[in-house]
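*Asks:* need coordinates for the following:
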Amino acid sequence: MTSSRNIRLFLCLAASVSADSDSGSIWPPSDVYWDGQCTACPAKLYSHCSRGGVLVGERSCGFGGMYCEGKCTEPLLSGAPEPTLYWDGQCTACPASLYADSHCALGGTIVQERGCGPAHAHCEAKCRLPPSAPTPQPELYWDGQCKACPASLYSHCSQGGTLVGDRGCGFLHVLCEGHCAKPAPAPEGADWIIVGGGASGCTAAAALADAGEDVLVLERGYSDLDVPKTEFANTWPEVVNTKAAQNIRWNDGTWGAVANVLGGGTEINGGLYIEEEPEYFEKNFGQDFNTSQFYESSRWVAEQLAEPLQPSSYGHGFVRALHEAKAGSLDPKPSLRMSSNSSWVAYSTFNTTERTWSRRGAGDLLHMRSDMTNLRFYTNYQVMKINFENGRATSVQVQNNFKETVTLAARKGVILAAGAIFTPQLLQVSGIGDPALLRDLGVPEVVSNPDVGQNFVDRNILNFGVWSSERGPLNVGYAMASNSSSQITFETEAWGKVASSFAIASLALVPPDQRTELLRKTMTPLFEGPIAHVMDNMIQFVALNHQTFSRGSVTAVSADARKPPSVTANHLKDPRDLEQKFTAMAALQELIESQAMADLVGAKSFSGVNAVVPVYLSCIQNGPQTDAKAIIVPCLPDAPASREQYIEYFRKTTVSSYHYFSTVSHGKVIDGPEFTVKGTSNLHVVDASVFPNPTRVNPQGTIMAMGHYIGTLLAKKEKARQLTEMV
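*Replies:* As a prediction, the model looks like this:
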């Protein structure tokens, strides 16, 4: 298989296809429709394809043929990805159709070709990637009822389904007939059903499918191909404020963000891919954990999706600052694995060497296997509960966007990969949890386990935004350092729209009890307007505490899995976390005030900002009134500040880390080498909820590797079982 390092490049080269209705070419497919909307030309610049699909052609319409009507493919309501086209990049003999083995390096079939090379004497092929599975098509029908227009306001679709269009009917076409879509056929069961197509679910699916196992992945969110901002690195962290993420307000007032897209957090995060050290796994997972096998999985994932971050002028400045603070060397080397008491250059799923700044998320692992008949994945399918017989998970109940519920059989097992928020909720609504809670939910008890949903960790972090005199490209975590004595890992995130996007997402600049959705709407125009040039020049200095002592909970509030659970983080409830804040603040200030950073973060006031600046941004307008030598946001207390004032500052500026762990902890809720839920025989969990303690670095790499690791173990166990039965 061609290395995944090129897949985003090929996908970005996909071009539009000419679509003469009588061409008879392989693409576009035969199931197309004329949109019926007569609007401005060209159609590709205006709104067409009212019921979904892809624009593949247009024709003149309206008075004098001055307007355009679009020709579109029928939508794929199942959530399976649209067929993706790409120019192959291989210039070989013509015609390309006679040399198929020399084209379509990413798989698929040739649908078009063009001249290339000297005098265009050779050919390059355009290829169509195969769909992930035989695509269930919706059944479309004209309703036959001629009623008042527009159809959307009146009763149509007498056979059920959803209105997707209409057309004129009756005398002078003054009435309307509805065009309706019945729900697409539901997916079928599989040997293994994976709930959640995120960081760990996609890697587990790849491991099982590559071993020949039959796998179905069900993702509640959108396809990553339907959210373009997930495709590129330079849209981070703005992508957190799109439909790819679901914002949930903790009971503490802080806002969490949970992925709502195929690929999970890997499609909306900062891209860092870092391995934990062996001691972490030995401490948290015991002797049954096969560390060498885990690192094989980690290296496999990294080979598919990650590469070392590239240096920048700012990155070198931070390296020197770490060296001044005796936290790292002047020449850190690329390393997948973290290094205690040293600095290193991290790996990332961001390709920072390409002009397109592509992101390689976990969803790519499924798209790359879209031609495998033993792997199927569907988006917009919410798993409502897991069904059991005598402790064995036998099926899952799913609901699609049409609110139709079906039951899918799991012949060998179910793997939960829904994350530290939704995995415990799904266990609870399926009958595994605290008996008192199950009674309140009206859910029959399957396994009594009060630890389900407990021990929730929203990592303790400290994040300072510091105004920089330079403007540069987005730079995430080029150099990192870990200090075991202070129990802190340092990283930076610089420039772009980092500060303003995070401020909108987390509402970090006001106290938790004031962080409402209304405030988010009022902050957006402020940060995109008068002070954007200030906020977008911020460097983010981040201190990740290795341990978080305050623990919270995740609790289902309804037997309906579509309703978000109640989440309590209990930020800073344990006084040890407050002490960590003071340690982190001192360490970050030392870095910020280092000689190496002096030219970048020198203090300056912005009294000329043409806006009424809220009090929480007063340090931007007036300059620092503190002991610090730089503008730090959230604004520090005015000097001289007491310990009590800083404690109040920490409480008022606490935000979610977006690093969630421990709600289905190993040893309490799961056990055994394959992470099996206690009281069951074939229900496994592979996401961050199984970690008893947070990783000491960004968890993306560890979570992805964990999914592949457990998937590999399950595949090996199944292979051994089959061999035993043959003997």
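
*Asks:* going forward, measure contacts between C-alpha atoms and count neighbours the same way
*Replies:* Fine.

*Asks:* tell me the SS of residue 321?
*Replies:* When classified by DSSP: H, G, I helix; E, B strand; the rest coil, residue 321 comes out as helix.

*Asks:* contacting residues for it?
*Replies:* Residue 321 makes contact with 591-592, 594-597 under the criterion CA atoms under 8 Å, 6 or more residues apart in numbering.

*Asks:* I have a second one here; can you model it like the first so I can compare?
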Amino acid sequence: MSDAAYDFIIVGAGSTGCVLANRLSAKPGLRVLLLEAGPRDLNPWIHIPIGYYRTMDDTRINWQYQTEDVPQSAGRRFDWPRGKVLGGCSSINGLVYARGQAADFDHWRQLGNPGWSYADVLPYFRRAEGASIDDIDEEFHGRDGPLGVSRASANPLCDAYIAAADEAGIPPNPDYNGREQEGAGYFQVTTRNGWRSSAATAYLKPARKRPNLHVQTDTLVRRLILEGTRVVGVEVEQGGKVETLRAGREVLLAAGAINSPQILQVSGIGDAEMLRRAGVDVEHDLPEVGENLQDHYTCRSTYRCAQPVTVNDEVRSWPRKVGVALQWLKDRSGPMSLSAGQVGVFAKTRPECDTPDVQFHFLRYSAQKRGRTLDPFSGFTVTMCQLRPESRGHVRITGPDHRAKPAIQPNYLDAIIDRDTMVAGMKLVRKVAAQPSLADYISEEMLPGRDVTSDDALLDYVRANGSSIFHPSSTCRMGVDTGAVVDPRLRVHGLTGLRVADASIMPTLVSANTNAACIMIGEKAADMILEDIA
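*Replies:* The predicted structure follows:
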């Protein structure tokens, strides 16, 4: 590979790709190319925390994916925003920093993946984290890492919700990323000094001046280049020009749970029969590429607040909006500093659960639909998702065109346990709302509403009104069995010169928001790569 311009080509400048670019280019002599299909992260709304309300539907920095009709969810299609910009989803997500349960990673190890237990991955979470939270246990947290992590700002309505959860049997927990996940407390969020701390600002920006790192935006990968069973590079297009780029050591796919399997499939790597139906020549038969898709399904409850203490009230008129902007400019506080959830609740819906099986996001505002104008009354929202869904879906190309969006079928609520857990979770949300600490704040449940009372009615509401919380994973599953796509060192089975490092390698979905785990995967992958080339 002496003609290769780079040692490593990283496909995708998202949460893991930016980490890989930083850690690999820190080794002098390694030539690293980072490719991103989208633009630079120049949009100012990317860097303002509340900006996700605008950027999540911005077609300029978003892949704008949509699922197929989902049979068990009233036959509806779901929008799946995915970041198409430096930083990827970490530039447009809701900023919640939640790692998952220790049991999640111990389960990965039990599935035959050495090096992925909680004890193994905790050092990488700590290495990544630059926490500015006073009362956290440093056995579980880091303070000097690149990724800014702070705590959501306190608020009387949020305090009342935490107290109500306690009254409902869910204990307060100021650090769900510490010794225990279960409980209610303020979310930890990826901000530093009031600004979003994306993977691009945390990892890529400090490394941009290194002479051995080249970052190429607005560059779409058409396919991987194979010579026999070795991946030697990528074919890309930029500005109408098609070019082949060669990697002397490895190509690292970090394009996410949708794009990584799609790139593999259009390159002829995947289920042979499916590839032939799509009109793609089979280069390497690997049946589970794009299979095992998992995502968190969520459903919301909204409440009319009896007091004018919600964000709806703070931005109801133009003078108030100006005041909110001035507050942000003054000290980076107020509604413009909010993440997609101020209080997090991790709870068990039934006694036989060893660990929490649902998560709530409490938000101090309400709207009829994500990204829409806030309700014209005082309101707040609680969204609830099942943490460990058993339903499985897939991502499959439908033709050889690398620009065509793949067919995405999440199969939400396909498993009975998923339907039962969602209903139980909605009932638990109501139990918290009925507690004394919220009596002075709730005047009416708007959604699901007083007429939705039976389990069947709640399930119908969940089917018709639930949505994705945007945590797709597991489409290039890690494992040592014959069905796995990558091995525990993230090398694609049966090929050389190719690894996958992003949410797609998760054997099972983590019991939390996925961004923190993706950052960890990037940190661990970089170490493994450097060990393997030493």
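
*Asks:* any idea what the TM-score is?
*Replies:* Overall, the chain-to-chain superposition scores 0.82 on the TM-score scale (TM-score structural alignment, normalised by the length of structure 2); 467 aligned residues with a CA RMSD of 2.2 Å.

*Asks:* can you pick the most crowded of the contacts of residue 321 of structure 1?
*Replies:* Within the contacts of residue 321 of structure 1, most neighbours by other CA atoms under 10 Å means residue 592, with 26 neighbours.

*Asks:* give the contact list for whatever residue of structure 2 lines up with that one.
*Replies:* Matched to structure 2 by TM-score structural alignment, residue 592 of structure 1 sits across from residue 433. Shown in contact with residue 433 of structure 2 (CA under 8 Å, 6+ apart): 164, 442.

*Asks:* how about residue 697 of structure 1?
*Replies:* 274, 276, 338, 489, 544, 546.

*Asks:* what's the counterpart of it in structure 2?
*Replies:* Looks like residue 697 of structure 1 aligns to residue 512 there (TM-score structural alignment).

*Asks:* equivalent analysis for residue 312 of structure 1, please.
*Replies:* The alignment partner of residue 312 of structure 1 in structure 2, by TM-score structural alignment, is residue 155.

*Asks:* next, count neighbours for that match.
*Replies:* Residue 155 of structure 2 has 15 neighbours, counted by other CA under 10 Å.

*Asks:* what's the distance between it and residue 343 of structure 2?
*Replies:* 10 Å (CA to CA, to the nearest Å).

*Asks:* got a list of contacts for stretch 356-363 of structure 2?
*Replies:* Against stretch 356-363 of structure 2 from outside (CA under 8 Å, 6+ apart): 158, 181-182, 340-349, 380-388, 421, 425, 511-512.

*Asks:* now with 6 Å, please.
*Replies:* Residues outside stretch 356-363 of structure 2 that contact it (CA atoms under 6 Å, 6 or more residues apart in numbering) are 341-348, 380-387.

*Asks:* please identify the helix or strand for the equivalent of residue 467 of structure 2 over in structure 1.
*Replies:* Using TM-score structural alignment, the equivalent of residue 467 of structure 2 in structure 1 is residue 655. Under the criterion DSSP states H and E, no helix or strand holds residue 655 of structure 1.

*Asks:* do you know how far the closest residue to residue 348 of structure 2 other than its chain neighbours is from residue 347 of structure 2?
*Replies:* Nearest residue to residue 348 of structure 2, sequence neighbours excluded (CA to CA, 6 or more residues apart in numbering): residue 356, at 4.4 Å. The spacing between residue 356 of structure 2 and residue 347 of structure 2, counted by CA to CA, is 4 Å.

*Asks:* neighbour count and secondary structure added to the contacts of residue 697 of structure 1, as JSON lines?
*Replies:* Listed next are those as JSON lines, based on neighbours: other CA atoms under 10 Å; DSSP: H, G, I helix; E, B strand; the rest coil:
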{"residue": "274", "neighbour count": "24", "secondary structure": "coil"}
{"residue": "276", "neighbour count": "20", "secondary structure": "coil"}
{"residue": "338", "neighbour count": "23", "secondary structure": "coil"}
{"residue": "489", "neighbour count": "27", "secondary structure": "strand"}
{"residue": "544", "neighbour count": "24", "secondary structure": "strand"}
{"residue": "546", "neighbour count": "22", "secondary structure": "coil"}
